[in-house]
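A.B. asks: please find the sequence and the predicted model below.
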Amino acid sequence: MDRIVPQLFLGDNQRLRVIKEYLQQLKKEKLSKIKKG
């Protein structure tokens, strides 16, 4: 049991990191589009 819990926690952290990076990229794309437009 001790081994399973940290793995689930790490999975959640990784997912959050991926989501954050995705959102950051979306923001960058929007900003670049606004600057070009």
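C.D. replies: Arrived safely.
A.B. asks: going by C-alpha atoms from here, please, whenever you check contacts or count neighbours.
C.D. replies: Fine.
A.B. asks: look at residue 29 and give its secondary structure.
C.D. replies: Of the three states, residue 29 takes helix according to DSSP: H, G, I helix; E, B strand; the rest coil.
A.B. asks: which strands and helices sit next to the helix or strand that contains residue 5?
C.D. replies: Per DSSP states H and E, residue 5 falls inside helix 4-36. Of the remaining helices and strands, none touches helix 4-36 by 3 or more C-alpha pairs under 8 Å, 6 or more residues apart in numbering; DSSP states H and E.
A.B. asks: how far off centre is that helix?
C.D. replies: Put simply, helix 4-36 sits 2 Å off its chain's centre (C-alpha atoms, centre = their mean, to the nearest Å).
A.B. asks: against that first model, consider the following:
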Amino acid sequence: DLVDVGRDVERRTLAHAVKLYLQRRILLNGKKTVVFE
């Protein structure tokens, strides 16, 4: 089902973003976001 696939993609994307943020590889500067990979 496409809804389930969409939820899974959102969950994985959020988990990856949180991981990068905790590793200090994402910087938030006002309205801008910088990602170091």
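C.D. replies: Received, thanks. Just so you know, these numbers come straight off a predicted model, no measurement behind them.
A.B. asks: now what about the TM-score between them?
C.D. replies: The pair, once superposed, lands on a TM-score of 0.64 when counted by TM-score structural alignment, normalised by the length of structure 1; 25 aligned residues with a C-alpha RMSD of 1.4 Å.
A.B. asks: mean per-residue distance, stretch 11-18 of structure 2 to structure 1?
C.D. replies: Here the mean offset of stretch 11-18 of structure 2 against structure 1 after fitting is 0.2 Å, by mean C-alpha distance after the TM-score superposition for structure 1.
A.B. asks: how about that stretch, aligned to which bit of structure 1?
C.D. replies: Using TM-score structural alignment, the residues of structure 1 aligned to stretch 11-18 of structure 2 are 15-22.
A.B. asks: in the matching stretch, which residues are buried?
C.D. replies: Buried positions in stretch 15-22 of structure 1, judged by neighbour count with 16 or more other C-alpha atoms under 10 Å: none.
A.B. asks: ok, residue 6 of structure 2 to residue 18 of structure 2 distance?
C.D. replies: 18 Å (C-alpha to C-alpha, to the nearest Å).
A.B. asks: do the same with residue 33 of structure 2
C.D. replies: 13 Å.
A.B. asks: just residue 34 of structure 2 next, same as before
C.D. replies: Taking C-alpha to C-alpha, one finds residue 34 of structure 2 at 14 Å from residue 18 of structure 2.
A.B. asks: what's the answer for residue 35 of structure 2, then?
C.D. replies: Using C-alpha to C-alpha, we find residue 35 of structure 2 at a distance of 12 Å from residue 18 of structure 2.
A.B. asks: equivalent analysis for residue 26 of structure 2, please.
C.D. replies: Residue 26 of structure 2 is 9 Å from residue 18 of structure 2, by C-alpha to C-alpha.
A.B. asks: over to residue 4 of structure 2?
C.D. replies: Counting by C-alpha to C-alpha - residue 4 of structure 2 and residue 18 of structure 2 are separated by 21 Å.
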